[in-house]
Structures are given as structure tokens and as C-alpha cells.
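Engineer: test case, fold it:
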Amino acid sequence: MRLMAVMAHPDDAEIWCGGTLILHAEKGDAVRICSLSYKGESVRGKEAQEGAKRMGCEVEFLGLKDTSIRDTDEAAEQLRRAIDSFRPDTIITHWFDDMHLDHEATFRVVRRALVCDFLVNSMDDFNAFPRIFCCDTYASLGLHGPFKPDRFVDVTHIWEKKKAAIKAHESQILSLYIDMIDRQCLSHGKAAGTKRAEGFFYLPLFGRPDDGAPLGD
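Structural biologist: Okay, here's the model as predicted:
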């Protein structure tokens, strides 16, 4: 698998899907994080590089401004080039109903970039189009209701590694995020019949069927 997590901010991958990224990296899959905001030389960029290292992932930055991510042709073209260079078969990104404006905008940039890439590269083959999974959000609540995952990834045995990756982001409010995501993973774990899990749901963009390839296994 070639897995790309397209996130608004440098710590989002660790928080919302870090366990899943760790599992795939440990399997030997190619895993890359694309942070729409910040640059690698910034404080948060350096923290993201350390977090990615702890997860066994690559990370790149598009350098957009925090709190000002917008669904524009320019942002989508930047992301399209990043997607085209990595050619993921699976993408994890934010939920379209996320109440954080940067998160919602990131989903829209992903959609716009994939539409452009699809028209250029995948028109004759739906299976060449990546699978898209949306990740959880704050308190699992969106603008129009709760987040309802249809896919769970057991992160019980790598929970400490996920926490260690989050802790790389020393400039952030670590206790708040770790407590929040612990409660969410415990809740998803209960739904999945395990101790801790990350939750996602599959988004059939362009009607691309889910081929059933495992996420996290």
C-alpha cells in the first residue's frame, strides 16, 4: 500500500490517524504525510518531522498559512503535484463536516486536487483513483451531527507509539490533545470490540468502489 495522510496542520496526522500510519509503516508500506500549512524550517515543521520520524513516515509541507487554508485552484494544484509525485492508492484526510475551518477547507482542497488529477490521469481506470478515508474530529462532532465511522483500526498495541509521536509537538497543548484522543480511541475501541481504535469512514469519491483492501491490517 502507498498511504498518504493529507492534513491541515503539522500535528493532525499524529492525532487523528497516527496509529494507522504507524501500523502501515511497520508493515513496510510507503507512508507520507502532507501538511498543507507551515514549512519544514518552522518550529511546527520541525516538530512534524520529529513526529513523522517516530511514526516511521515521510512528511512534506505545502506552506499555506495556518487558520487561512482556502479551497483555491492554487492550493489544489500544489496538492495535485504532491499527490502525483507519490501516487498513493489510499488517502486519509479530514472529514468534510469538520467544524474546524482549516480542516473543512483541507477536505475541499483534497477533493479539488483529486478531481484535477483524475481528469488528467485516471479517467479510464477507476481503480487507479485512490481510496479516500475521512478521519475523526474534535469530540467526534461535526457541523451537522456526529462522526459515524464504518472502518476501525485497532491501535491498542501501538498506543504508546502514537502518544510519543503526538508528544513531538511540544509547542502544542499536549495534555489536552492526548486526553481527548485517548477518550475517542477508547470509544472507537468499544465499538470495534477492542481496547483502543481509530475510526474512519470510506468516501466513494467519483463512485470509486472500496476494493476491501484492509486499512491498518
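Engineer: only C-alpha atoms from now on, for both contacts and neighbour counts.
Structural biologist: OK.
Engineer: where do the helices sit along this structure?
Structural biologist: Along the chain, the segments classed as helices by DSSP state H run 12-27, 43-55, 73-86, 101-117, 159-166, 174-192.
Engineer: buried deepest among those, which one?
Structural biologist: helix 12-27 (a mean of 24; mean count of other Cα atoms under 10 Å).
Engineer: now tell me what touches that helix from outside.
Structural biologist: By Cα atoms under 8 Å, 6 or more residues apart in numbering, the residues outside helix 12-27 that reach it are 1, 3, 5-7, 30-31, 33, 51, 55-57, 92, 135-137, 153, 155, 158-159, 161-162, 165-166, 177-178, 181, 198, 215-217.
Engineer: before we compare anything, build this one as well:
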Amino acid sequence: MSEKSLRILVLAAHPDDAEFHVGGLLSIYGELDHCIRIVSVTNGAAGHHDMAGDILVQRRQTEATTAAAQIGATFEMWEHPDGQLAPTLDIRFQIIREIRTFQPDLVLTHRPYDYHPDHRAVAQLVQDASYMVTVPPIAPETPILPRDPVVAYFPDLFTRPNPLRADVVVDVTAQMDRIVRLLACHASQVFEWMPFNQGVLDQVPDNESARITWLRQWVEDFKAPFTERYRDRIIDVYGAQAESAIAYVEILEISEYARSLGAQEKQSLFPFVPQ
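Structural biologist: As a prediction, this is how the structure comes out:
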């Protein structure tokens, strides 16, 4: 890892959220040999239709650790119950300590507007921790940071009360195979729980190769609407000529509650995006 390596901290609600939302971006950081740490704030214990408790928690721990290793990242799962997360002071202090200890250049997390209460809770926790990491009397056992990191929100398509603002547009077309491989590590989710939850479990192939092909289509179907919604912004960033070759993007919104992203720092954090 070079001396100029970035420190990327992902604070996600569940063990598969990082790969699901920003698997392409994390793959790029991994290829550039940056330092990536992924934290699941909950234990993932509610993410299955017929498996629960410690067995599921251990399975998801193994899946997430395996996925993280593919991009040179580390993974840690906290013990807060899945589906029951609330933005409490205790967890806020835990987030503050995590940010102070890891000292990230960039934090990636959920946006406050989301269908899942755990996602919204993590977004609120990170928002509330962002400035407080610089305040000495708060969680005083962990030294403060001289300045808070840049915080960027995962992409989503929700529109109320506000749609995602496309502050950073990352072309992940070339990373699609890696995204699929990362998600395939989370077999309990992409081949079992989510198909069950969406009523398509009977469509999941038994053959491993066919499963990957099926998952690739599922990922493409998930990401394609972002390319369509943000087509004009893609042209603004990459140019009309390059836009025609861009099939899939990951969009980030920069949090207004953390450090602002100036042009120079944007170039430092996202050198693979045209400025």
C-alpha cells in the first residue's frame, strides 16, 4: 500500500450492504491498493426466511469476510440486532470511536431517506457523529480528529422527501463482473433471502454457473435505472462521446453535515472520475 493510500470506511447496516450499493466503487479502491474497512452495524440475524440466530449470524460473518477479502478490505460485524436498530447515544458514541480510531478520508454510508429502518438509523447515527468526532468532551477516551471526514451516501432511487443528488458519478461498467462475484459471496442473501422476499425463489438456478448468470442479470436490472435517471449528469462528467460506453454507474451524494468536498479533495478522493 502506497504512502498516499486513502482510508475508506464503510458504515453499513447489514453485512451485504457495502457490496450491494457500492461494490464497483470499492472494487476500484481495492484495485488502487487503498485501505478499506467495512463495518456492519447490525449482526444480520433477520436476513433469512428459515434460518435465524447464531447460525445465520456466523454464516453472514463468513460471507462478508470472504467478500471483503476479494478487494483487500477488512470486515467487522457489530452485535446490534438486525431489524431493531435505533439511533441511540451508545451506538452514536460507538460510531464516533470507530471514525476516530480508523481516521478515514472518506466515509460511505446510507442516505437518511430509505425503505429500511436500519438503513435510516445508520444514516442518522453517522450524521450525528460527523461533527462530534472533533469535540473533545464527547467519548473522551478516544482522541479527537482535527477535522471530520468527508461523508458520502450510497446510491438509491428514492424521491421523497428528496431524490439523491449526483455529486459524484462513478463509471462501474468495467467492474460489473467483480460486483457480481462480490455479491455471490453473500449466498444467503442473493440466492436465498432476497429471492424469497421478492417471490422469485423458484427462479434461482441450482447450477453454480447458471446462478452467476442469473445474478448478473439481477444486478444489471438493479443498476440500469441509475444510468437512465442520471444520463444528463453522466454526460456532464464524462462527455457525450464517452457516455455511450457507460452502461452502469454508482452515484454518490456528499453529506452536508460533514466536511464539504472541494475540487482539490474531490480529485484526491475520486481520481478515477473526470473533474
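Engineer: residues in contact with the corresponding residue of the first structure for Glu63 of the second structure?
Structural biologist: Residue correspondence to the first structure (TM-score structural alignment): Glu63 of the second structure is matched to Glu47. Shown in contact with Glu47 of the first structure (Cα under 8 Å, 6+ apart): Pro10, Ala168, His169, Glu170.
Engineer: can you say which of the helices of the first structure is nearest to Gly142 of the first structure?
Structural biologist: helix 101-117 (10.0 Å; Cα to Cα).
Engineer: how many other residues sit next to Phe75 of the second structure?
Structural biologist: As a burial measure, Phe75 of the second structure scores 20 neighbours (other Cα atoms under 10 Å).
Engineer: hmm, Thr65 and it touching each other?
Structural biologist: Yes - contact criterion Cα atoms under 8 Å: Phe75 of the second structure and Thr65 qualify, at 5.5 Å.
Engineer: end to end on stretch 89-98 of the first structure, go ahead and measure it.
Structural biologist: End-to-end distance for stretch 89-98 of the first structure: 24 Å, by Cα to Cα, to the nearest Å.
Engineer: same thing with stretch 61-78 of the first structure?
Structural biologist: End-to-end distance for stretch 61-78 of the first structure: 10 Å, by Cα to Cα.
Engineer: output the residue interval of the second structure matched by it.
Structural biologist: So stretch 61-78 of the first structure sits over residues 77-94 in the second structure, by TM-score structural alignment.
Engineer: picking up where we left off before, who wins for neighbours among the contacts of Glu47 of the first structure?
Structural biologist: In the contacts of Glu47 of the first structure, the most neighbours by other Cα under 10 Å go to Pro10, 29 neighbours.
Engineer: and it, what's its match in the second structure?
Structural biologist: Taking TM-score structural alignment, the alignment pairs Pro10 of the first structure with Pro15 from the second structure.
Engineer: which residues sit in contact with its match?
Structural biologist: Val39, Ser40, Thr42, Asn43, Gly44, Arg60, Gln61, Ala64, Met77.
Engineer: of the residues you listed, which ones are shared with the first structure?
Structural biologist: Retained in the first structure by both residues aligned by TM-score structural alignment, their matches' Cα atoms under 8 Å are the following of the contacts of Pro15 of the second structure: Ser40, Thr42, Asn43, Arg60, Gln61, Ala64.
Engineer: need the counterpart of the first one in the first structure.
Structural biologist: To tie it back to what came earlier, the one meant is Ser40 of the second structure. So Ser40 of the second structure corresponds to Ser35, using TM-score structural alignment.
Engineer: residues in contact with its match?
Structural biologist: Neighbours of Ser35 of the first structure in contact, by Cα under 8 Å, 6+ apart: Val6, Met7, Ala8, His9, Pro10, Val59, Glu60, Phe61, Leu62, Gly63.
Engineer: with Val170 of the second structure instead?
Structural biologist: Here Val170 of the second structure is in contact with Leu25, Val249, Glu250, Ile251, Phe272, Val273 (criterion: Cα under 8 Å, 6+ apart).
Engineer: now swap in Arg70 of the first structure and tell me
Structural biologist: Arg70 of the first structure is in contact with Asp102, Ala105, Thr106, Val109, counting by Cα under 8 Å, 6+ apart.
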